[in-house]
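[1] Here is a sequence together with a model predicted from it:
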Amino acid sequence: MTTKKSTTKSGAPARRRTAKPQQYKASNDELLEFYEQMLMIRRFEEKAGQMYGMGLIGGFCHLYIGQEAVVVGIQSALKKGDSVITGYREHGHMIVSGTDPKAVMAELTGRSGGCSKGKGGSMHMFDPENGFYGGHGIVGAQVSLGTGLAFAAKYRKTDNVSVAYFGDGAANQGQVYESFNMARIWNLPVIYIIENNQYAMGTSVSRSSSEVELYRRGESFRIPGKQVDGMNVLEVRAAMDEAVKHCREGNGPFVLEMKTYRYRGHSMSDPAKYRSKEEVQKMRAEHDAIDQVKQRILDAGFKDEAELKELDKKVKAIIADAATFAQESPEPNLSELYTDVLA
């Protein structure tokens, strides 16, 4: 007896859908913390964009505006000892990992007060003391390194997990699948976070990927995956809790695809002409991660509009101090050219 396979109208095999993650039940304090962290990232990135326009930041600069719920929801599920690694859109990842915004902004301006002594700039920041093992400029390079961090955690017999962030563009890189294979064979505690902002550098996922449901990319390696609304911090946190539990219990790797959206271009030099202004405005109006949490706070009634405005003022003051510090911090001494060089 044969069973008829379900198909779409086009005749292609129908995709089984991922179960929608539960909403994390955040306390009032947690909800407020999520809101403040996302606000901190956005205000930081807005200031970084201004400083870039003023010529105070050189080189490449990739802003995280719009994607804040992803890193805030994910990092809130981690503990001390876990490791994080990502690509070059990493300012927000550093701040939520615990790096002082002053040190991040000073790194953007290439000053000695920066977290990488002013030698890394926007794309290459590190803070291993806070479990952050770098933003990496080579597309997809961090995926293999993050897998190595997971190997180290297992080798040392800890219950720590490694979180390797990468984008929808990097999802088509070959080393990603070599890493998937190795992680599954060795049962490594690594969570692969695909930040699918839908355009990579400027090409939509539908034009560049034969499999657009990126959470399924691990299936041939027997790695479970889940697709998540990356604009909803509570959904992100709930999915991350599941992935962390899976890894800490020794079940090997996990893939989370975060459907998110960046409001700015790929980098500061990208005019983003591959999408309409109406599309961006619609996403901002209907799905903005910060507005969603703000509304939850107001609906719950434990903070009012005036109190949230005061919080925003406090955050803006912190970022203003960071910008001042970054501009006043001296440039690195020439002798720094010869430090941190490995042979």
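    Right, received. Where do you want to start?
[2] From now on I want contacts and neighbour counts done on CA atoms only, so please keep to that.
    Noted.
[3] In the stretch 151-300 of the chain, mark out all the helices, start to finish.
    Applying DSSP state H, counting those that start in this stretch to the stretch 151-300 of the chain gives helices spanning 174-185, 205-208, 233-248, 277-287, 289-300.
[4] let's bring in a second model and compare:
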Amino acid sequence: MSNKIVLPSTLFETSNIDDEVLVSLYKDMLLGRNFEDMCAQMYYRGKMFGFVHLYNGQEAVSTGVIKALSDSDYVCSTYRDHVHALSKGVPPNLVMAELFGKETGCSRGRGGSMHIFSAQHNFLGGFAFIGEGIPVAIGSAFQSVYRKQVLQDHNPLRVTVCFFGDGTSNNGQFFECLNMAVLWKLPIIFVVENNQWAIGMAHNRSTSYPEIHKKANAFGLPGIEVDGMDVLAVREVAQKSIDRARSGEGPTLIEALTYRFRGHSLADPDELRSQKEKEAWLARDPIKRLKNYLINNNIVSNDIMDSIHIKTKQAIDDAIHFALSSPEPEVKDLKRYLFADDDNKLN
């Protein structure tokens, strides 16, 4: 039942996606890249603390999948969660303030980099331990079915997307939750962001079966491989999987082949990966590929492209100003938000 799809790098040339959608996809990826670049600057200036894992290079996966969802759908992330939150609509100001540990952050400064959360945007959070979010996503998908079948919700079935890395695919939660998802025909999409490395371990050295999407065979759900550096290829696969889930046909496993352009975290000197390997993936930068397509096909002019970049930079600058000027959490509120009541709800 495995469906291996290797979409060509020339997919842009045959795309029939509306021009406005193409531009919106570019804007989302650009926002994510610029946001992460600024995070690196702020981290090295001592404005952020703890571990910070950046998403540079993987933007086509976040944008391609999440921008195909509806507002009522859910997203469950990993510790590399900033860009997932931005794609789901969490404002840059709130994400940046959270990274600074400020009271105005989307998790009130209590979560930091690895625990971005926003109930308002159905963003179920980042998780510090690998595989930790998969059972949470299963619960989210189950409540969608419960809402529909028991509570008689007449709205379309809500879909949950669960992101995780290649290293997680060797963990027990992955296998257990795939089994449960198929057993209950849950409206969930498992997205493996295979960036080739689990911290310092190369993917092909850590698993006896490197093609992760084929592991779907054991549980009877579709397993799809896609070029994770091509936002349109990702979007096409994601849209079909979302439609399948929303119609009640159950889960899908997507393996997006991608690459992180920075080290595992900002504390990682990134000395284990070869320069030749990095350069080969950098040449396939998903943002540059879409930019070239937009300009070469006269979808946007150079002036409009410059305007997009200026507005994106301004949005990031505004987020930094907001974070720097926001108040720190007060000691008296140390135990606040531990329990869900009307006075202590997070965004």
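    Happy to help now that I have it. Just so we're clear, the structure is a prediction, and the values are computed from it rather than from any experiment.
[5] Need the TM-score from the superposition.
    Once superposed, chain against chain, the TM-score is 0.92 (TM-score structural alignment, normalised by the length of the first structure); 327 aligned residues with a Cα RMSD of 1.5 Å.
[6] Count the neighbours of K273 of the first structure for me.
    Neighbours of K273 of the first structure under the rule other Cα atoms under 10 Å: 9.
[7] what does the one 3 residues further on give?
    Burial measure for S276 of the first structure: 9 neighbouring residues, criterion other Cα under 10 Å.
[8] Counterpart of it over in the second structure?
    Matched by TM-score structural alignment, S276 of the first structure corresponds to S274 in the second structure.
[9] quick one on the thing from earlier: so which of the helices of the stretch 151-300 of the first structure is nearest A326 of the first structure?
    Between A326 of the first structure and those, the shortest separation by Cα to Cα is 26.3 Å, and it involves helix 289-300.
[10] Using neighbour counts, pick out the buried residues of that closest one.
    Residues A289, I290, V293, K294, I297 are the ones in helix 289-300 of the first structure that count as buried (16 or more other Cα atoms under 10 Å).
[11] To which residue of the second structure is the fourth one aligned?
    In the second structure, the residue matched to K294 of the first structure (TM-score structural alignment) is K291.
[12] Same check on C115 of the first structure?
    Checking TM-score structural alignment: C115 of the first structure goes with C106.
[13] any idea which helix or strand carries the closest residue in space to its match that isn't next to it in sequence?
    Using Cα to Cα, 6 or more residues apart in numbering and skipping the chain neighbours, the partner closest in space to C106 of the second structure is L94 (5.0 Å). Using DSSP states H and E, L94 of the second structure maps to helix 92-99.
[14] Which neighbouring elements make contact with that helix?
    Judged by 3 or more Cα pairs under 8 Å, 6 or more residues apart in numbering; DSSP states H and E, helix 92-99 of the second structure is in contact with helix 82-87, helix 302-325.
[15] Give the buried residues for that helix.
    P92, N93, L94, V95, M96, A97, E98, L99.
[16] The first structure: matching residues for stretch 167-180 of the second structure?
    Taking TM-score structural alignment, stretch 167-180 of the second structure hits residues 169-182 over in the first structure.
[17] counterpart of the helix ranked longest in the second structure in the first structure, which residues?
    Counting residues, the longest helix found in the second structure (DSSP state H) is helix 19-44. Aligning helix 19-44 of the second structure against the first structure (TM-score structural alignment) gives residues 28-53.
[18] With the second structure overlaid, how far apart is the matching stretch on average?
    Taken over the aligned residues, the distance from stretch 28-53 of the first structure to the second structure averages 0.5 Å (mean Cα distance after the TM-score superposition for the first structure).
[19] Just the buried residues of that stretch, please?
    Neighbour count says stretch 28-53 of the first structure has 31-32, 34-49, 51-52 buried, by 16+ other Cα under 10 Å.
[20] centre of the chain versus it, how much separation?
    Distance of stretch 28-53 of the first structure from the chain centroid (Cα atoms, centre = their mean, to the nearest Å) equals 14 Å.
[21] same question, stretch 60-75 of the second structure
    Here stretch 60-75 of the second structure is found 8 Å from its chain centre; the criterion is Cα atoms, centre = their mean.
[22] Identify all contacting residues around that stretch.
    Applying Cα atoms under 8 Å, 6 or more residues apart in numbering, the external contacts of stretch 60-75 of the second structure come out as 25, 28-29, 83-84, 87-88, 121-125, 137, 140, 158-163, 193, 228-236, 238-239, 242, 256, 286-287.
[23] pretty sure F254 of the first structure contacts A243?
    Yes: F254 of the first structure lies in contact with A243 (Cα atoms under 8 Å); the separation is 6.0 Å.
[24] Now the common contact residues for the two.
    Taking Cα under 8 Å, 6+ apart as the contact definition, F254 of the first structure and A243 share the neighbouring residues I191.
[25] Take the helices of the stretch 151-300 of the first structure and write them to TSV, including distance to S329 of the first structure.
    Converted to TSV, the helices of the stretch 151-300 of the first structure look like this (distance: least, Cα to Cα, whole Å):
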stretch	distance to S329 of the first structure
helix 174-185	38
helix 205-208	41
helix 233-248	35
helix 277-287	35
helix 289-300	31
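[26] Thank you, goodbye.
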